[in-house]
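Trainee: for reference, the sequence and a predicted model appear below.
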Amino acid sequence: MSEDKSLCMVEAINLALHRAMQDDPDVVVLGEDVAGNGGVFRATVGLHERFGFRRVMDTPLAETLIAGISVGMAAQGLKPVAEIQFMGFIYAGMEQLISHASRLRSRTRSRLSCPMVVRTPHGAGIHAPEHHGESTEALFAHIPGLRVVIPSSPRRAYGLLLAAIADPDPVIFLEPTRLYRSVQQRVRDDGKALPLDSCFTLREGQDLTLISWGAALKETLEAAALLAEQGVDAEVIDVACLKPLDSQTLIASVSKTGHCVIVHEAARSYGPGAEIAALLQEHAWQALRAPILRVTGLDCVIPYARQELAYLPDVQSICQAARAVMNGEQL
């Protein structure tokens, strides 16, 4: 029987990759430095030694090639898990992801599917250079045929990655860089996948719904605890899968509380929060007792280290928005 181990997120991802490759010989891993060096964040450490060069492959520094090869592998029966070193480098591969991976099932009338996963570090907060802290999940959530998954803890990273690898269609798996080694959690290597397309309720509440995902959940949960001290009972929802969206869980929560704040570090304009707010306005409007507010990143390129924290939503801004919603005010 497997035992629980205290793991950080990057270790939980590594564990899930080991489990998936052990259980399914069709799973292969590819990307820049994933074999010899174990990946830039060491998420693939030990895979090459255990499974060999035919299943763990270093590629050239060419994201278009990585995405294109993965589509070809997936179309011919393999289950590639491709690593893009940082989300800011994924744009070169978008032609393959949008024009081919997402369309392969519809193009062939389901004769072919595309069971591939693209893993990439996601989000700001580690004082990295330009292109190393992107939060552009809305680009992929807009594309029909792509799933977009963002874990927020080691345990969910393990279960959601197993589910993504087993999924018959392409999944963009965004791993919050800020959480890679900052949080430890007990994880059991039992091979059990968590459900895709589902939100997770991290905290029950009656007065207010706080909706977030990825690294921003850290500040969201801290804000909920602070609000509780001030007499506001906040429910916290981890979206986890941005596309397809678990609308039922979100609608049920807001229908209960009547108040909602959405938190994300992606830029505000046309961000995922706007889509969620529109969904709730359409389906839970009778329960809403105040306008839905968003606490988001700014409409600018994520700044360098000195100003990076000023870009990210913080506990104070979340609490400020929550108090405004509870008082029926605008920010």
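Mentor: All right, it came through fine. This structure is a prediction, so every number in the text was calculated from the model and none was measured. Numbers count the residues shown, from 1 in each chain.
Trainee: drop to CA atoms for contacts and neighbour counts, all remaining ones
Mentor: Fine.
Trainee: please report how far the residue of the chain most remote from its centre lies from residue 278.
Mentor: The centre of the chain is farthest from one residue, residue 327, which by Cα atoms, centre = their mean lies 31.7 Å away. To residue 278, residue 327 is 21 Å away according to Cα to Cα, to the nearest Å.
Trainee: centre of the chain to the lengthiest strand in the chain, how far?
Mentor: Scanning the chain for the longest strand, with DSSP state E as the assignment, gives strand 260-267. With Cα atoms, centre = their mean, to the nearest Å as the basis, strand 260-267 stands 14 Å off its chain's centre.
Trainee: now do stretch 262-280
Mentor: The answer for stretch 262-280 is 14 Å, by Cα atoms, centre = their mean.
Trainee: for the residue farthest from the centre of the chain, what are its contacts?
Mentor: By Cα atoms under 8 Å, 6 or more residues apart in numbering, the contact set of residue 327 is residue 290.
Trainee: where do the helices sit along the stretch 51-200 of the chain?
Mentor: Assigned by DSSP state H, counting those that start in this stretch, the stretch 51-200 of the chain shows helices spanning 63-75, 94-96, 104-107, 137-141, 154-166.
Trainee: so for the third one, what gets flagged as buried?
Mentor: If you call a residue buried by 16 or more other Cα atoms under 10 Å, then helix 104-107 has these buried ones: 104-105.
Trainee: can you list contacts of that helix?
Mentor: When contacts are defined by Cα under 8 Å, 6+ apart, helix 104-107 is touched by residues 110-114.
Trainee: how about the last one?
Mentor: Residues outside helix 154-166 that contact it (Cα under 8 Å, 6+ apart): 7-13, 15-17, 20, 27, 79, 81, 115-117, 149, 151, 171, 173, 175, 183-187, 191-196.
Trainee: how does it look with 7 Å?
Mentor: For helix 154-166, the surrounding residues in contact (Cα atoms under 7 Å, 6 or more residues apart in numbering) are 7-9, 12-13, 16, 20, 116-117, 151, 171, 185, 187, 192-196.
Trainee: any of the residues you listed buried? List them.
Mentor: 7-9, 12-13, 16, 20, 116-117, 151, 171, 185, 187, 193-194, 196.
Trainee: and the comparison structure, right after this:
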Amino acid sequence: MASMTMIEAIREAHDVAMAADDRVVVFGEDVGFFGGVFRCTAGLQQKYGKSRCFDTPINESGIVGTAIGMAAYGLKPVIEIQFADYVYPAYDQIVSEAARLRHRSNADFTCPLVIRMPTGGGIFGGQTHSQSPEALFTHVSGLKVVVPSNPRDAKGLLLAAIEDPDPVIFLEPKRLYNGPFDGYHDRPVTSWKKHPMGEVPEGHEIVPLGKASITREGADVTVLAYGTMVYVAEAAAEATGVDAEVIDLRTLLPLDLDTITASVEKTGRCVIVHEATRTSGFGAELMSLVQENCFYHLEAPMIRVTGWDTPYPHAQEWEYFPGPDRVGEALKKVMEG
């Protein structure tokens, strides 16, 4: 085991994958010489050379399009979009080319491509550095969508994504990059109660895509969350005293519906938490799936706790985030149903 932040764990996953397979190439804006704006690729160019870790122009469509061609050729590109907000110029390449390549070629070609993107708020980056666009990708057949919440999962899920034969959108919550998060404050704390620092295995250990994790067991209500919101949900449960079972989805596509339905059938209640805007957010899909699969087990209406339906507010970032108080109110309300 080694003590790592999420940044260090992501860097380690790159290193392990590149050492094991010379088809793995890493590129994007500032990822080579500088090591990435968040330093997730620091040292890789020095270790593996400029042909395997290199910088690109500021051209997201070109970055993704180049990576798709390389993947079809037989390489395994891992690209970084500097912020998730910057991906929109490349959206057509992702949807029309990467996601469809296997099917439109009758499996003659695949697209083993990983697109890494820092996501969410927490750095006061305003509207162009803080968005959570996961729902735009979960709607697209042919993609996988991953959101880790801790260093061990970040490393293991990234290794699994690199080894997957199809394109994976890998969203990294910025608030979790540099250390533990207690659910209330944007600052490191001494340890994570459920995912302590120092428990990241060295070497090659994957976390399978499509498998959720129960981070807090409970009997009264199921809370579905991912990324930063896992810790917000845990903090709300502890503050309210509600015996909540918190599920860290980890992978949004493919979704671990078996774990979700088993929990909701046990608790009879469900609260869904995500940072992205409410309307057409991924929580709506989760609510539909729970309704379709667990209707006769539900004892109260489900509740979503989300970001606002507004362009990302710079000055009111912390009011925009679902916090333990808002989640706690939802837990108490669903228990009254």
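Mentor: Sure thing, it's come through. Keep in mind it's a predicted model, so treat the numbers as computed, not measured.
Trainee: the residue farthest from the centre of the first structure matches what in the second structure?
Mentor: In the second structure, the residue matched to residue 327 of the first structure (TM-score structural alignment) is residue 336.
Trainee: in a helix, residue 315 of the second structure, correct?
Mentor: No - secondary structure of residue 315 of the second structure (DSSP: H, G, I helix; E, B strand; the rest coil): coil, not part of a helix.
Trainee: one step back: return the member of the contacts of helix 104-107 of the first structure nearest to residue 205 of the first structure.
Mentor: For these, the residue nearest residue 205 of the first structure by Cα to Cα is residue 114; the value is 39.6 Å.
Trainee: list the contacts for the closest one?
Mentor: Residue 114 of the first structure is in contact with 71, 74-75, 101, 104, 168-170, counting by Cα under 7 Å, 6+ apart.
Trainee: rewinding a little: farthest pair in the buried ones among the contacts of helix 154-166 of the first structure?
Mentor: Greatest spatial distance in those: 116 and 185, 27.2 Å, computed using Cα to Cα.
Trainee: neighbours of the corresponding residue of the second structure for residue 272 of the first structure, how many?
Mentor: Using TM-score structural alignment as the criterion, residue 272 of the first structure maps onto residue 282 of the second structure. Neighbours of residue 282 of the second structure under the rule other Cα atoms under 10 Å: 22.
Trainee: same question, residue 316 of the first structure
Mentor: 14.
Trainee: the second structure: which residue goes with that one?
Mentor: With TM-score structural alignment as the criterion, the equivalent of residue 316 of the first structure in the second structure is residue 325.
Trainee: against residue 272 of the first structure, how distant is residue 109 of the first structure?
Mentor: In this view, residue 109 of the first structure and residue 272 of the first structure are 30 Å apart by Cα to Cα.
Trainee: nope, residue 261 of the first structure is what I meant
Mentor: Distance of residue 261 of the first structure to residue 272 of the first structure, computed by Cα to Cα: 13 Å.
Trainee: shouldn't residue 119 of the second structure be in contact with residue 169?
Mentor: No - counting by Cα atoms under 7 Å, residue 119 of the second structure stays clear of residue 169, with 11.2 Å between them.
Trainee: of these two, who's got more company?
Mentor: Set side by side, residue 119 of the second structure and residue 169 show more neighbours around residue 119, with 25 against 22, by other Cα under 10 Å.
Trainee: aligned counterpart of that one in the first structure, please.
Mentor: Alignment note: residue 119 of the second structure maps to residue 122 in the first structure; criterion TM-score structural alignment.
Trainee: residues in contact with the closest residue to its match other than its chain neighbours?
Mentor: Using Cα to Cα, 6 or more residues apart in numbering and skipping the chain neighbours, the partner closest in space to residue 122 of the first structure is residue 176 (4.7 Å). By Cα under 7 Å, 6+ apart, residue 176 of the first structure lies in contact with 121-123, 214-215.
Trainee: gap between residue 176 of the first structure and residue 59 of the first structure?
Mentor: 23 Å.
Trainee: next: residue 21 of the first structure.
Mentor: Counting by Cα to Cα, the gap from residue 21 of the first structure to residue 59 of the first structure is 19 Å.
Trainee: what's the matching range in the second structure for stretch 140-155 of the first structure?
Mentor: Under TM-score structural alignment, the match for stretch 140-155 of the first structure in the second structure covers residues 137-152.
Trainee: show me which positions of the matching stretch end up buried.
Mentor: For stretch 137-152 of the second structure, a neighbour-count test (16+ other Cα under 10 Å) marks 137-138, 140, 142-152 as buried.
Trainee: among those residues, which ones are in strands?
Mentor: 144-146.
Trainee: for the counterpart of residue 63 of the first structure in the second structure, what are its contacts?
Mentor: Using TM-score structural alignment as the criterion, the counterpart of residue 63 of the first structure in the second structure is residue 60. Counting by Cα under 7 Å, 6+ apart, residue 60 of the second structure makes contact with 87, 89-90.
Trainee: let's see that with 6 Å instead.
Mentor: Residues counted as contacts of residue 60 of the second structure (Cα atoms under 6 Å, 6 or more residues apart in numbering) are residue 90.
Trainee: widest-spaced pair of the contacts of residue 114 of the first structure?
Mentor: Largest separation among the contacts of residue 114 of the first structure by Cα to Cα: 71 and 168, giving 12.3 Å.
Trainee: which one's more surrounded, those two?
Mentor: residue 71 (26 against 17).
Trainee: of the contacts of helix 104-107 of the first structure - the most surrounded one?
Mentor: The most crowded member of those, judged by other Cα under 10 Å, is residue 114 (29 neighbours).
Trainee: list the contacts for the residue nearest the centre of the second structure?
Mentor: The geometric centre of the second structure, computed from its C-alpha atoms, lies nearest to residue 147 (Cα atoms, centre = their mean), at 1.3 Å. Counting by Cα under 6 Å, 6+ apart, residue 147 of the second structure touches 171, 227, 250.
Trainee: how about the first one, what's its match in the first structure?
Mentor: Here residue 171 of the second structure is matched to residue 174 in the first structure, going by TM-score structural alignment.
Trainee: now that match: how far from residue 122 of the first structure?
Mentor: Note on residue 174 of the first structure: its distance to residue 122 of the first structure, by Cα to Cα, is 5 Å.
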